[in-house]
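Trainee: Next come a sequence and a model predicted from it.
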Amino acid sequence: MVPIENLNIDAIIEHMQAALSEGDGDQATTLLESLRRSDQAEFFSDLPPDQQQEILPLLSPENSADITNRMETRRLVEIVTEMEPDEAADLLGDISSEQAEQVLSQIDESEDIRYLLEHPDETAGGVMTAMDIHIKQNMTVD
């Protein structure tokens, strides 16, 4: 692949769409983050919801916050509702507390997300998940 700095915006978008169609969210994220912030938000808003949901948690905190600040709350609620609680908490922890509260107030089962948001990222509570893990008695560590 040609280095990103040698691509124009149309080529970056073309490569990003190819990466998304191949299921390469990491490459698509790298390409998206190579765009100017205003272009990132514009391109992101044109993505189908499933691709938005795939890419948003992979973005840097600054970029995800910038993009979500430009989104309608309704759309952000739809995305967060489909995320695992730990991913949702990570995303909502990167945006303004007012916007996060607007989103959480519209989610029926937001308790797990709220609980995870109480813990700073660098602590054990900040990296935990609210999902139940079931281990059978005959399972081993191997």
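Mentor: That came through, no problem. Numbers count the residues shown, from 1 in each chain.
Trainee: Going by C-alpha atoms from here, please, whenever you check contacts or count neighbours.
Mentor: Will do.
Trainee: ok, for Pro85, nearest residue in space, not its chain neighbours?
Mentor: Ile113 (5.1 Å; C-alpha to C-alpha, 6 or more residues apart in numbering).
Trainee: Pasting the second one now:
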Amino acid sequence: MQLHISRSMRSITISSSSNNGFIDLMKIKVAARHISYRTLFHTILILAFLLPFVFILTAVVTLEGVNKCSSFDCLGRRLGPRLLGRVDDSGRLVKDFYKILNQVKNEEIPDGVKLPASFSHLVSEMKNNQYDARTFAFMLRAM
């Protein structure tokens, strides 16, 4: 049995001769263990462009206020509401309010609705009693 190690070819050859005179060869190739300079250069170049943006985005989110929102909420506001699947809630609120007003328009006014004397009374009553949007719409229609 012979063992031949070649450093330049990065291979190991094992040969053995059996009783019949045949030679069995087995070659093992060893993979290169170093990283090429080209790969290292491209990796450093990509990191040099990406890391400053990541740092600035993280710093801005952190400095704008820790207690105001969680990190995902702030990220959603920064990148835009549609990118993370969020939509503007004010538009949805207006649509819901219009839908309630249209429903109340077709219904009868209940008998137990107390009408305030002025707009300031209406606002104070809404604050104190915390009526829902449907009751508010009935009060507006009755006025």
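Mentor: Cool, got the structure. Values in this document were obtained by computation on a predicted structure and should not be read as measured data.
Trainee: Report the TM-score for the pair.
Mentor: Superposed pair, TM-score by TM-score structural alignment, normalised by the length of the first structure: 0.19. Supporting alignment: 35 aligned residues with a C-alpha RMSD of 2.9 Å.
Trainee: The residue nearest to Pro85 of the first structure and Asp90 touch, don't they?
Mentor: No: using C-alpha atoms under 8 Å, Ile113 of the first structure is not in contact with Asp90, being 9.0 Å away.
Trainee: which of these two has more neighbours?
Mentor: Ile113 (23 against 19; other C-alpha atoms under 10 Å).
Trainee: Quick one: residues contacting that one.
Mentor: By C-alpha atoms under 8 Å, 6 or more residues apart in numbering, the residues touching Ile113 of the first structure are Pro85, Asp86, Ala88, Ala89, Ala130.
Trainee: same thing with Ser6 of the second structure?
Mentor: Ile12.
Trainee: Please repeat the previous calculation with a cut-off of 10 Å.
Mentor: For Ser6 of the second structure, the contact set (C-alpha atoms under 10 Å, 6 or more residues apart in numbering) comprises Ile12, Thr13, Lys29.
Trainee: cool, and Lys95 of the second structure?
Mentor: Asp89, Leu101.
Trainee: Would you agree it falls within a helix?
Mentor: Yes: judged by DSSP: H, G, I helix; E, B strand; the rest coil, Lys95 of the second structure forms part of a helix.
Trainee: Helices of the second structure, start to end?
Mentor: For the second structure, applying DSSP state H gives helices covering 37-63, 71-79, 89-106, 119-129, 133-142.
Trainee: An error on my part: the question was meant for the first structure.
Mentor: Listed in chain order, the helices of the first structure (DSSP H) span 9-21, 25-33, 37-46, 49-55, 61-69, 73-82, 85-93, 97-104, 111-117, 124-127.
Trainee: Of the contacts of Ser6 of the second structure, which belong to strands?
Mentor: Cross-referencing those against strands under DSSP state E gives Ile12, Thr13, Lys29.
Trainee: In a markdown table: those, plus neighbour count and distance to Leu50 of the second structure.
Mentor: Putting these into a markdown table (neighbours: other C-alpha atoms under 10 Å; distance: C-alpha to C-alpha, whole Å) gives the following:
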| residue | neighbour count | distance to Leu50 of the second structure |
| --- | --- | --- |
| Ile12 | 15 | 42 |
| Thr13 | 14 | 46 |
| Lys29 | 11 | 37 |
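Trainee: Please identify which of these is nearest to Val94 of the second structure.
Mentor: Comparing these against Val94 of the second structure with C-alpha to C-alpha places Lys29 closest, at 70.6 Å.
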